[in-house]
Every structure is written in C-alpha cells, then in structure tokens.
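>>> Take a look and give me a structure for this.
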Amino acid sequence: MVSTRQLGPGLAVAAAAGAVALAAHAVVAALSPTLVAIALGIALAASGRVDQRLRPGLGLASRRVLRVGVALLGLQLALPQIVALGWPVLLVVAGVVGLGITLTLALARRLGVPGDTALLIACGFSICGAAAVVAVDGVRRPRAAGPDGAAAVVSLVVVFGSVAMLLIPALAGLAGLDQVAAGAWSGASIHEVGQVVVAGGILGAAAVPVAVAVKLARVLLLAPVLTILSVRSRRADVVRPPLVPGFVAAFLGCVVARTVLPLPAVLLDVAALVQSGALATAMFALGCALDPGALRRTGAPVLLLAAGATGIVALLGLPAAWVAG
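The predicted model follows:
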C-alpha cells in the first residue's frame, strides 16, 4: 500500500506542471494545456531527471486524476447544444467514431500493428485524442499497451493532430468552404479539443463554435465506446472490471446535470478550470512515463497506422462540411 507521503512528491510536481500549462494557455490561447503538459513531461523524461520518489505520485496522476478530468469534461456538454447540430451532422459524427475505429483496426491488421496499440490509436484518433487514449488504456488493463505504450500513442496524437490542425484549414480554403462548413469538418476530423479550437481560430470567428460543438459530439461517444470495451473485458478477464467504469458514469452524470439543471456560470467556470488542470496534470504524468527512446523505437508500421488513421478520420469527417448549416 502506497502511503500519502510517497504519493506527495510526484503529485506536487505534476500539479505544478499542470499549473504551468494552464498559465501558458492563459498567455497564448492557441496553446492547448494538455499539449503543453505532455511536452513538459516528455522533456523531463528525456532529461533523465524523473526521480524514483516521483513515480508513485505520477502514476496516480496518470490514472485517477485523468479520470477526474474526463468525468468533468461532461459539464461542457449540454445535449440540446449537440442535438442543435442536426441529425445529418450527428450521423457523420457517429460514422467518424464507429467507422474510424473499425477501419483503423482493419488497417492495423494489414500493417501488423499489435492489437492493443492499434486500439489506442483507433480510439484516440477517432474520438478525442489523449483523453480517449488513456481512458481506453485504463479500461483495457491488464492487456492494454501500458504506460509506455499509451504515452507513445499520446505523442502520436500530438504530432498527427497538429498536422491535421494546420492542414484541414488550408484544404478547406483551397476547396472554397465557408467558415461554418470548414469548422464542421475540423470538429469532425481533428484529434484534440485544443487543436480544434486552434483550427477554428485559423478559419475565422464563425467557425469556432461549430467546430467545438461537433468535436464535443465526438467526445460524447467516448462513454459508449468505453462501456463496450469494458463489457468485452468482463467476458475475457478472470478479474472482471466494472460493467460501466465509475468515471464513465460520472461523465454521463455531468452531461445530464449540465442539460437539466440551472447550473450557475461561476460553477461551470470553476469546473472547466479544474477539468483543464486535471487533464494537464495527468498528461504531464503520462509524458514522464515515456521512455525517451519509445518514440525512436516506434516502428514504421505504427507511424503508418497513425498517418492512415488521421487520413481516415479526415475523409470520414468531410461530409460534415456538406451537411452543416
């Protein structure tokens, strides 16, 4: 049993790094706190200064704190806001998630990428980036890719999501899409919420709310995907995980609360800050778990799968531009 004293140093360092990431976002709005945090964690891991005394607290941050952040993400989702997108857009979103995962896993089999790594890439790229990667890794344990594998896939989310963040607005401009259509495509195709916000800003003010709403509709599908994976794990594991993981139930509870209760704006603002801080703290801890050589050891098949998954999701999300508005 790990004591509070053993957890303290790692949690303190992770929380401090999360605060730095939030401060960076406050100064430069285009910087996503989660992306800044994972970069700080990877940098610390690369320096070789992740002391053994930090590891218990960092481990807790990468699991429990992450789940707090995912649960609170539900308070950003009001169901009327999602329904207002219209059924055509919602069908595209469902296709991005469902077909995105299915086609990515099929491509992984052709490339010979191990199933657990393939599942993390498929879910992370199709749903909501780093949060989905770590959430799926938690549901799938002990067979999942593990901390090193999850951290490597999160790094791929950062790299390929950033490419999509810049490439999709450029392609939308070449195609002559208006801001609403281009925003819908961005929200349906780009990996991280922060990356979607940046892409929307590139496209113009009218694109941002549409892009974020479409992206949050993808985030909402994290809950059923995790539940399905949990059910499959129960069938295969001797020690069965919960049918519906606690943080998934909390996520859904937050969605319902945001939808049906008159929550004061100050409460939502505080919850959003805590949620961003929790995810940033967890992403830093995850970055610290990455072996500096993990990305260098990432083979060509995994890189090809990440590139292919990015292309698959972008193509599946393109119809959102045609039906938006």
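
>>> going forward, measure contacts between C-alpha atoms and count neighbours the same way
Noted.

>>> Identify the residue spatially nearest to Val89, adjacent ones excluded.
Ala320 (5.5 Å; Cα to Cα, 6 or more residues apart in numbering).

>>> what sits against the one you found?
Residues near Ala320 by Cα atoms under 8 Å, 6 or more residues apart in numbering: Pro88, Val89, Val92, Val93, Ala181, Ala184, Trp185, Ala188.

>>> In TSV, list these along with secondary structure.
Listed next are the contacts of Ala320 as TSV, based on DSSP: H, G, I helix; E, B strand; the rest coil:
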residue	secondary structure
Pro88	helix
Val89	helix
Val92	helix
Val93	helix
Ala181	helix
Ala184	helix
Trp185	helix
Ala188	helix
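
>>> does the residue nearest to Val89 sit in a helix or strand, and which one?
Using DSSP states H and E, Ala320 falls within helix 319-323.

>>> and what of Ala135?
For Ala135, the host element (DSSP H and E) is helix 130-140.

>>> Name the next helix or strand downstream of that helix, please.
Downstream of helix 130-140 (by DSSP H and E), the next one is helix 146-175.

>>> Give me the angle between that following helix and helix 130-140.
140 degrees (axes from the mean of the first three to the mean of the last three Cα atoms, to 10 degrees).

>>> Okay, buried residues for helix 146-175 please.
Neighbour-count burial for helix 146-175, counted by 16 or more other Cα atoms under 10 Å, picks out 146-158, 160-162, 164-166, 168-170, 172.

>>> one more, for comparison:
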Amino acid sequence: MSGVRALTHPWIAGTRSLWPGVAAPLLIMLGATFLSEHYGGPQLLYALLLGLAFHFLHEDERCRPGIEFCAKSLLRIGVALLGARITLSQIGQLGAGPLALAVLSIASTIVLGAWLARRLGLRTDFGLLCGAAVSICGASAALAVSAVMPKSQDGERHTLVAVVGVTGLSTLAMVVYPLLAQQLGFSDTSAGIFLGGTIHDVAQVVGAGLMLSHPTGDVALIVKLVRVTLLVPVVAALAFYWRRSSGYTAAGAGRRAPLLPFFLVGFVALVLVNSTGFVTPEVTDVLGQVSRTCLVVAISALGIKTSLGELVKLGWRPMALMIVATLWLAAVVLAYLWVFRP
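This is a model prediction of the structure:
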C-alpha cells in the first residue's frame, strides 16, 4: 500500500503529467544539436525552427503543461547557470576602459531600441527586449528579459522574433567582423575588444576571435563575459521598470514579482562561488553544458508554443530595429577603439 501511495503522491503525479510535453522539446533539442554539429549553423536557431513545425502539440491538453514548464522553468534555470562561466577576476583583468565601454554600449543600445520601437510603431517593451538581446548576449539575453516582461498577447511572438533576428545577425557578424578587424589593422587586443564588444552570442564570439589568433580569442571572450555579467543589473532594472509601470509581471496577474528575480540571484551566486577558485574547470564545463541544454530546450518549447503565421504578421519593422541596433553597437565600439587605440 505504501508503494501505491508513493506512486499517487501529488508531486509525483504532477511530474508525470509533464513528461508528454517535455519529451517533444527534448527531442527537438537533440535534432538541433545533430544538425548544428554535422552541418554547422546556430543550434538555437535550428531548435526554434524545428519547434515552430510542431506548433500543433501545444493544442494537445496532455502536452501543454510540459511545454509550458520547459518554456518558463527551464528557461530560468538555464539563465541562472550562465553565471558558472564567469569570475570576478575575469572582469578585473580588463580594467576600467572596456568595462565602461560595455556599460555605455549596452545602455545606449537599449535606449535606442526603445526609442526606435516607438518610431516604428512597435511596443516599447519589444524595443527594450531587442536592445538587451543585441547589446548583451543575444538569444540568452532575450530569453532572460522575456522571463520578467509583463505578459501580453504578442510577448512570446516578439521574443521569438528577437531570437531569430539576433541569432541571424550574430552569425553574419561572426563572418564579417573578423575581416573588418583585419582591414582596419587592429592589434590582437583591439580586435578582441571589437569582436567581444559587438557579436551577440558567446560561441560566435569565440569562433570569430580564433579566426584571427588565440590572443584575440582570449580577449574577445573576456570582453564578452563582461557583457554577460551586466545581464544581471539590466534584467533587474527592466524588472523594476515593468513592476513600477504596470504592477503586473511574469509572476502572474494580481501579484508583483520579486524586485530581483530568483534566477538572477542564482546567476550572481554562481559567479561568486566560481570566483572563489574552489570550483574545478570540469564542474564549470558541466554547468555550462547544462545551461546551454536548458536554453535550447526552452527555445524549442517557445517555438512549439508559437504559430508561424502569427510571426509573419509582425512584418519587417522588428528586423529593421535589430539591424539598426546592431550597427549602432558596432559604431560605439569602433569609436572607442579609434579614440583610445588599446
């Protein structure tokens, strides 16, 4: 009888109800990984496109709870685990200049995104989302910001548009920006600052840097990780803004979310723990892989939840906004390098 009671425990029963919906994003993640490893291209983009093809699963009552779990809970876990890649010493190595550059470029790009969204007839929330995605860490930042955005009818479609746009632009930048750095005659340090300060996704920053040299790749990665670290204050500030302006957040109707979302607390805690030196590189690598897996599964679930027809209705304006924000970010970093010539 005790065994029967265990199997019918509410927590276990609730977990079992998630599996039909969790299985689909997991399989899509495996398919996206296979395509990325064997044919090249961004894993997150493959996961999103495959997820869109399985939108019909979200209409199934058995699958919906698991899909929602992946799109929300796993998303937050993945963002929190990003902190395992960063230490305080990495930030300190750069000095004040690149750190100030990162703060200026991120703040100005987010403000530009919000202003341009209004000019193009889009929601200000979407402009803030795109500005953060372009200026911090691409799809990961878009997912993190979406986790604290007020819920709206177009919110998830806007998130997916941001992920598609920023991933495509990041892939293009990975090819074009190293050639531009060579044409401008940048040193290893300058090229690293340029690549790490402008390309959206961490993996593509590393790839672009190594196209030039290992020292360039090292500098680019450190600059990029500084931008990733700034994800915490940016998401916290946006959460506070939406909390004050609407009184309604991702926590649900009728109640306010915490001022600092729990997954950001986890992010900061992992940065601090990783900075102590007690965490081995092997553990850091494992946590990084788990983070990446959670984010890919989450974007697969978001793809399943979204109708491709509804995405098409958004038109050309979102992509135009992201292109302008990307060019602005590159212009800010190039201006810094022209003035200070590190």
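
>>> now what about the TM-score between them?
The TM-score (TM-score structural alignment, normalised by the length of structure 1) is 0.90; 322 aligned residues with a Cα RMSD of 2.4 Å.

>>> thinking again about what came up before, which of the contacts of Ala320 of structure 1 are buried?
For the contacts of Ala320 of structure 1, buried by 16+ other Cα under 10 Å: Val89, Val92, Val93, Ala181, Ala184, Trp185, Ala188.

>>> Show me what the second one aligns to in structure 2.
Just to be clear, that refers to Val92 of structure 1. Aligned against structure 2 by TM-score structural alignment, Val92 of structure 1 finds its counterpart in Leu101.

>>> residues in contact with its match?
Val333, Tyr336.

>>> And the next helix or strand past the helix or strand harbouring Ala23 of structure 2?
Using DSSP H and E, Ala23 of structure 2 sits within helix 10-39. Under the assignment DSSP H and E, the closest C-terminal helix or strand after helix 10-39 of structure 2 is helix 43-53.

>>> after superposition, how close is that following helix to structure 1?
Taking mean Cα distance after the TM-score superposition for structure 1, the mean distance separating helix 43-53 of structure 2 from the aligned residues in structure 1 is 3.2 Å.

>>> before we move on, back to that, who are the packing partners of the helix holding Ala23 of structure 2?
For helix 10-39 of structure 2, the packing partners by 3 or more Cα pairs under 8 Å, 6 or more residues apart in numbering; DSSP states H and E come out as helix 43-53, helix 64-69, helix 281-305.

>>> what comes into contact with the last one?
Residues lying outside helix 281-305 of structure 2 but in contact with it, judged by Cα under 8 Å, 6+ apart, are 25-26, 28-29, 43-44, 47-58, 67-68, 70-72, 74-75, 77-82, 84-85, 140, 156, 160, 274.

>>> again, only using 6 Å
For helix 281-305 of structure 2, contacts defined as Cα atoms under 6 Å, 6 or more residues apart in numbering pick out 25-26, 29, 44, 47-48, 51-52, 54-55, 58, 67, 70-71, 74-75, 78, 81, 84.

>>> Helix or strand next in line after it, which one?
Following helix 281-305 of structure 2 in sequence, per DSSP H and E, is helix 308-312.

>>> chain center to that following helix: distance?
Here helix 308-312 of structure 2 is found 21 Å from its chain centre; the criterion is Cα atoms, centre = their mean, to the nearest Å.

>>> Return the distance of the aligned partner of Ala144 of structure 2 in structure 1 relative to Leu316 of structure 1.
Aligning on TM-score structural alignment places Ala144 of structure 2 opposite Ala135 in structure 1. Remark: distance between Ala135 of structure 1 and Leu316 of structure 1 (Cα to Cα, to the nearest Å) = 23 Å.

>>> Repeat that for Pro292 of structure 1.
For Pro292 of structure 1 relative to Leu316 of structure 1 (Cα to Cα), the value is 33 Å.

>>> rewinding a little: among the buried ones among the contacts of Ala320 of structure 1, which two are most distant?
Farthest pair in the buried ones among the contacts of Ala320 of structure 1 (Cα to Cα) is Val93 and Ala181. Separation: 14.1 Å.
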